[in-house]
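Student: Generate a structure from the sequence data that follows.
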Amino acid sequence: MNNRKGSLSAGLFILAFLIIWEAAARAVNMIFILPPPTGIIEKLWELKGPLLIEHLPVTLSTIIIGLVISILLGVGIAVWMSVSPSAEKAIYPIIISSQMIPIIALAPIFVLWFGYSIWSKVVVTVLITFFPITVNTYDGLRSGSQELKELMLTMGAGKKEIFFKLLVPSALPHFYSGLKVAVTLSVIGAAIGEWLGAQAGLGYFSRRMMTQFDGAAVFAPIVLLSLIGIILFVIVKWIENKSLKWRKSS
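Tutor: This next block holds a predicted model:
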């Protein structure tokens, strides 16, 4: 019941926001700066061919490749730090420092290194998304109950059994929390990379339309990027619910 009320409240809020936006845009009457939602929808329909066929697959490829690399890299580093205190002391400060540098300042450097290929955008995406996965997974691996660990040791369990039967289940909720943050950031990373150097993609298309002062065409790919982020978040949430049924039952 509470979930239904929450969904209804969110729906009403979004509807009210869109109505206010529509009215304000028509009152200002400067569609190249503030297009109304109806104008953005019309532009989406008008540009559905190039957006969905030419630019959307490029952005999706960047996001998926970047997320896969971030998951492998982030989980691998987290496991390494959890089993090696010396690795944790050496690597953790570097991971933190990597987030202190503005990504928008590094993106042009990646373009110089990798050109306008997909890999310059993938590197930007990885740099943004691996951090929450790494930190959350590492914290999850450290959150295993010490009492249960000592009990397993007294029962003759080895490091392998403790890792897979205690630490991994303890880390999974933290991993999914980091992944839910990462999937939304992956959209931002791909868009930033395409804005600063690309030949195709939703971010590239939005930047190109900005030079033509077509406000609705600038917003159209942004709407698609937002939908991608929402869909990815819902997918991760669904996988989390399916794989962590034991947490609900407990």
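Student: alpha carbons only for contacts and neighbour counts from here, please
Tutor: Will do.
Student: Touching, Pro132 and Val181? I think so.
Tutor: Yes: counting by Cα atoms under 8 Å, Pro132 does reach Val181; the two are 6.8 Å apart.
Student: Looking at those two, which has the bigger crowd around it?
Tutor: Shown here are Pro132 and Val181; by other Cα atoms under 10 Å, Pro132 has more neighbours (23 against 15).
Student: State the distance from the more buried one to Ile33.
Tutor: 35 Å (Cα to Cα, to the nearest Å).
Student: And Ile77, by the same measure?
Tutor: The value you get for Ile77 to Ile33, if Cα to Cα is used, is 44 Å.
Student: so how many other residues sit close to the spatially closest residue to Thr62 that is not a sequence neighbour?
Tutor: Using Cα to Cα, 6 or more residues apart in numbering and skipping residues adjacent in sequence, the residue nearest Thr62 is Val122, 5.4 Å away. Residues near Val122, counting by other Cα under 10 Å, number 26.
Student: now do Ile239
Tutor: Ile239: 12 neighbours (other Cα under 10 Å).
Student: got the buried residues for the helix or strand containing it?
Tutor: For Ile239, the host element (DSSP states H and E) is helix 215-243. Within helix 215-243, the residues that qualify as buried are 215-222, 224-225, 228-229, 232-233, 236-237, 240, counting by 16 or more other Cα atoms under 10 Å.
Student: How much space separates the residue nearest the centre of the chain from Phe213?
Tutor: Among the residues of the chain, the one closest to the centroid is Val183, at 2.3 Å (Cα atoms, centre = their mean). Distance from Val183 to Phe213, counting by Cα to Cα: 30 Å.
Student: run this one through as well so I can compare:
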Amino acid sequence: MTAVGWSTLGMVVAIGAWALVASAFAIPEIILPSPAGVVAAFLRLPAYLLEQAAITLGETVLGFTLSVGCGLLIGMAIAAWRVAELMFSPLLVAFNAVPKVALAPLLVVWMGFGQQPKVVMALLVCFFPVVLSVAGGLTSTPPELVELARSLDTPRLRTFVKIRFPAALPQIFVGLKVAMPLASVGAVIGEFSAGDAGLGFVIVQAGGSADTALAFAAIALLGVMSIVLFYALVLAERLLLPWVRETTAAR
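Tutor: I've put the predicted structure just below:
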């Protein structure tokens, strides 16, 4: 069976277990709606839900893109300069330990309502894995390749472009794949506090009106969106780094 087949089977099993639990224990729809109830809620407002999903998607992608840009710059600085690592690594760890939910009201105060605080929240949530993977990848270049470049008197910039950065890409993509789902989490957190649109806003509004099925429909859309973004990144990795699959053990 192909990877898509196994993934589809996993989804079918999960949805079947959900329907079985909801039916077997006669759980009220207001607490745990059945899959059929969630589908009905989606079909009740499909255009509205897809419009809100598009808003969250834009915030997620923009926040993720900004985190990649910032993470690459800071990660390269940490990897290239020991002083930068000693100065900023403790600050990055401390910042990562701060619950980002606590920053959401402050972002509203600083930036007001709108897209900006939600994009910044997405950036903040997924920023640390990117920095960590970039710094870790650049500092784990095979030493024999570095020695070969030195023996040939290769300039540092050329060594970085031809050896260090390509060797770091597999680990960088690991960090990107961790960060991508976190970006959608950050966007939704921002929508909880500063949103007048987006899937997070739909979840809050549906929960407040006890429309649990609609909230679950928004959550399901968020999950589908995250899956698509994650596997788009996996596809990009396979296209850009074809040698990785050839040089690692097949599963």
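Student: that older thread, superpose on structure 2 and give me the mean offset of the helix or strand just after the helix holding Ile239 of structure 1.
Tutor: As assigned by DSSP H and E, the chain's next helix or strand after helix 215-243 of structure 1 is helix 245-249. On superposition with structure 2, the mean distance recorded for helix 245-249 of structure 1 (mean Cα distance after the TM-score superposition for structure 1) is 1.8 Å.
Student: What range does helix 245-249 of structure 1 cover in structure 2?
Tutor: Aligned using TM-score structural alignment, helix 245-249 of structure 1 spans residues 242-246 in structure 2.
Student: Can you tell me what Thr125 of structure 1 aligns to in structure 2?
Tutor: By TM-score structural alignment, Thr125 of structure 1 lines up with Ala122.
Student: helix, strand or coil for its match?
Tutor: helix (DSSP: H, G, I helix; E, B strand; the rest coil).
Student: can you pull the contacts of it?
Tutor: Glu59, Thr60, Gly63, Phe64, Leu182, Ala183, Ser184, Val185, Gly186, Ala187, Gly190 (Cα atoms under 8 Å, 6 or more residues apart in numbering).
Student: And for Glu194 of structure 1?
Tutor: Lys121, Ala200, Gly201, Leu202, Gly203, Tyr204.
Student: Can you tell me which of those end up in helices?
Tutor: Counted as lying in helices by DSSP state H, out of the contacts of Glu194 of structure 1, are Lys121, Leu202, Gly203, Tyr204.
Student: are any of those buried, and which?
Tutor: Lys121, Leu202, Gly203, Tyr204.
Student: Helices along structure 2, start to end?
Tutor: 3-24, 35-44, 46-80, 82-97, 104-111, 115-138, 143-151, 156-159, 165-194, 199-208, 212-240, 242-247.
Student: Go through those and pick out the most buried.
Tutor: helix 115-138 (a mean of 26; mean count of other Cα atoms under 10 Å).
Student: superposed on structure 1, where does it end up, distance-wise?
Tutor: Averaged out, helix 115-138 of structure 2 is 0.7 Å away (mean Cα distance after the TM-score superposition for structure 1).
Student: Now do the contacts for the counterpart of Tyr204 of structure 1 in structure 2.
Tutor: Mapped onto structure 2 by TM-score structural alignment, Tyr204 of structure 1 lines up with Phe201. By Cα under 8 Å, 6+ apart, the residues touching Phe201 of structure 2 are Val188, Glu191, Phe192, Gly195.
Student: Repeat that for Thr129 of structure 1.
Tutor: Thr129 of structure 1 touches Gly66, Leu67, Ser70, Val181, Ala182, Val183, Leu185, Ser186, Gly189, counting by Cα under 8 Å, 6+ apart.
Student: try it again with 6 Å
Tutor: By Cα atoms under 6 Å, 6 or more residues apart in numbering, the contact set of Thr129 of structure 1 is Ala182, Ser186.
Student: From Ala191 of structure 1, how far off is it?
Tutor: Taking Cα to Cα, one finds Thr129 of structure 1 at 13 Å from Ala191 of structure 1.
Student: How about Trp238 of structure 1?
Tutor: Trp238 of structure 1 sits 25 Å away from Ala191 of structure 1, taking Cα to Cα as the criterion.
Student: can you tell me the mean distance of stretch 224-235 of structure 2 from structure 1 after alignment?
Tutor: Mean deviation for stretch 224-235 of structure 2: 0.4 Å (mean Cα distance after the TM-score superposition for structure 1).
Student: how far out from the middle of the chain is that stretch?
Tutor: Going by Cα atoms, centre = their mean, to the nearest Å, the spacing between the C-alpha centre of stretch 224-235 of structure 2 and its chain's C-alpha centre is 9 Å.
Student: what residues does that stretch touch?
Tutor: Pro181.
Student: Pull the contacting residues for the aligned residue in structure 1 for Ile189 of structure 2.
Tutor: Taking TM-score structural alignment, the alignment pairs Ile189 of structure 2 with Ile192 from structure 1. Contact analysis of Ile192 of structure 1 by Cα under 6 Å, 6+ apart lists nothing.
Student: and if you look at the one 3 residues further on?
Tutor: Residues touching Trp195 of structure 1, when contacts are defined by Cα under 6 Å, 6+ apart, comprise Gly203, Tyr204.
Student: next one: Met87 of structure 2
Tutor: Counted by Cα under 6 Å, 6+ apart, Met87 of structure 2 has zero contacts.
Student: which one in structure 1 is aligned with it?
Tutor: So Met87 of structure 2 corresponds to Ala90, using TM-score structural alignment.
Student: what do you get for Ile31 of structure 2?
Tutor: In structure 1, Ile31 of structure 2 lines up with Ile33, judged by TM-score structural alignment.
Student: Next: Thr212 of structure 2.
Tutor: Checking TM-score structural alignment: Thr212 of structure 2 goes with Gly215.
Student: and the closest residue to that match other than its chain neighbours, how many neighbours?
Tutor: Of all residues not flanking Gly215 of structure 1 in the chain, Phe32 sits nearest, at 4.2 Å (Cα to Cα, 6+ apart). The tally of other residues near Phe32 of structure 1 (other Cα under 10 Å) stands at 15.
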